[in-house]
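Undergrad: model the structure of this input:
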Amino acid sequence: MAGRTVVLWLPLALLLLFVAGCAPAEEEPVSVQPSGPAEVDTSESMLIGLSAERAEGKPSVLSTGQSLSCVRVTVTNSTEKPLEVNPLYFSVTDTEGVRYEGTSALGMYENEIDTTVLAPGEKAEGMFCAEGDFRPTTIAMTSPLLIEIARAEVA
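TA: This next block holds a predicted model:
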C-alpha cells in the first residue's frame, strides 16, 4: 500500500517542481506613457506606443445590456519584430486602483480592437471595453505570455 501511495504522489510532486521552476522572471515595471496622441518613442522602455482616450461604446447585436466603460486605444509597433494585438491582452484600471479585464465584454460592443499581428511601424486602433460603470484612468497591454509590455494614461 505504501508503494502505491508513493507512485501516486511522485507525479504530483514532479509537476509542482516543474511549475515552480517555470515562474516568470522578475521584470522591471513598464513605464506609464502620458495621455494624448501616441508619439513614437524609441527609448528602450517604450518601444510599443500605447494611447487611449475615454469613449462611448456602441452595443453590438450580442450585447446583453450591461453597462460598459470603454476607451479608444491605439497601439503602435516601434519594435523590429512583429507584435501580436488581441483584446484579451488589455486591461484598464479605474480611479480606485481596481483592474478590469475585458473578457466579460468581448463581442458586446462595436469596433473592438482587432486580433492581429502588427509589422514594425504599423499601428492598430479600436475600442476596448470592460463591464461596469467606472472611469478608466490607465490601460495596460500584455504579451501573449501575459507579461505587461505597455501602459498608458487614459485621456
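Undergrad: only C-alpha atoms from now on, for both contacts and neighbour counts.
TA: Will do.
Undergrad: quick one, helices of the chain?
TA: 2-21 (DSSP state H).
Undergrad: centroid residue for it?
TA: F90 (2.3 Å; Cα atoms, centre = their mean).
Undergrad: tell me which residues touch the residue lying closest to that one once chain neighbours are set aside, please.
TA: Spatial nearest neighbour of F90, excluding adjacent residues (Cα to Cα, 6 or more residues apart in numbering): M141 at 4.6 Å. Going by Cα atoms under 8 Å, 6 or more residues apart in numbering, M141 touches 89-91, 148-151.
Undergrad: ok, the nearest residue to Q33 once chain neighbours are set aside to P29 distance?
TA: Using Cα to Cα, 6+ apart and skipping residues adjacent in sequence, the residue nearest Q33 is A152, 4.3 Å away. As judged by Cα to Cα, to the nearest Å, A152 and P29 stand 13 Å apart.
Undergrad: I have a second one here; can you model it like the first so I can compare?
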Amino acid sequence: MHRHTAAALLAATLLLTGCSNTSDAPSPGATAQAAGAQVTATKTTFTPGIAAVGTDYTTLKVTITNTGTTPIKVNPLYFAIVDTTKAKHAVSIGTVKGEIATMELAPGENTTGTIAAEGTFTPDYVTWTSGYRGPEVRASVS
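TA: Now for the predicted structure:
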C-alpha cells in the first residue's frame, strides 16, 4: 500500500506542475530580449526571384535590429511565417527579389529584406530564431 501512495503522490505532483497556463514563448509583437534582436514585419507584394515557380507565395518585408551587445547572425532560413490558423510556413529560398541577406549584424546595426513562403495565406506573425536553436523573436505582421 505504501508503494501505491508514493505512486499517487508522484502522479499528482506531475499533473500539477504540468498545468500552468503561462508560456515561456514571447507573445506576437514582443521582443525576446535574450535573443538581443528586434524584428518588424509588414506584408508586401510578391516579386519573383530566380527560384520562384509561379506566383503562389506570401511575402513579408522584415527588418531585424541587433539590440544586444554581441553580434547576431541573419539568414533567411532563420525566419518562418505563422498564419492566422497558427500553421508555421518555412521560408522558400531564392523565390523573392530583395531577399534578406545572410550576414552578421554588430550591436546597433539593422538590415531589411523580404522573405516568402509558398502558398497564399494570411500571415499573423513572423519568427526569427538566433541560429537554428537559439531564442525566438516574434513580430506581428502589420
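Undergrad: can you calculate the TM-score here?
TA: In this superposition the chains share a TM-score of 0.76, using TM-score structural alignment, normalised by the length of structure 2; 120 aligned residues with a Cα RMSD of 2.1 Å.
Undergrad: what's the match for the residue nearest to F90 of structure 1 in structure 2?
TA: Alignment note: M141 of structure 1 maps to W128 in structure 2; criterion TM-score structural alignment.
Undergrad: do the same with V75 of structure 1
TA: Using TM-score structural alignment, the partner of V75 of structure 1 in structure 2 is I64.
Undergrad: list the contacts of the spatially closest residue to its match that is not a sequence neighbour.
TA: Of all residues not flanking I64 of structure 2 in the chain, V39 sits nearest, at 4.5 Å (Cα to Cα, 6+ apart). By Cα under 8 Å, 6+ apart, the residues touching V39 of structure 2 are 31, 62-65, 128, 137-139.
Undergrad: tell me where structure 2 has strands.
TA: 37-43, 57-66, 72-74, 79-83, 88-90, 103-105, 110-118, 123-129, 136-140 (DSSP state E).
Undergrad: those: which one's closest to I50 of structure 2?
TA: strand 110-118 (12.8 Å; Cα to Cα).
Undergrad: so what corresponds to the residue nearest to the centre of structure 1 in structure 2?
TA: Aligned partner of F90 of structure 1 by TM-score structural alignment: F79.
Undergrad: I'd like the distance between that match and L60 of structure 2.
TA: For F79 of structure 2 relative to L60 of structure 2 (Cα to Cα), the value is 11 Å.
Undergrad: residues near T5 of structure 2, how many?
TA: Counted with other Cα atoms under 10 Å, the neighbours of T5 of structure 2 add up to 10.
Undergrad: what does K123 of structure 1 give?
TA: For K123 of structure 1, the neighbour count with other Cα under 10 Å is 18.
Undergrad: grab the nearest non-local neighbour of it.
TA: In this structure, K123 of structure 1 finds its nearest non-sequential neighbour in T76, 4.2 Å apart by Cα to Cα, 6+ apart.
Undergrad: coming back round to it: overlap in contacts of F79 and L60 of structure 2?
TA: By Cα under 8 Å, 6+ apart, the residues touching both F79 of structure 2 and L60 are I115.
Undergrad: closest one of the contacts of V39 of structure 2 to G119 of structure 2?
TA: For those, the nearest to G119 of structure 2 is V62 (18.3 Å; Cα to Cα).
Undergrad: quick one, what contacts the closest one?
TA: 39-42, 100, 112-115.
Undergrad: many thanks, we can stop here.
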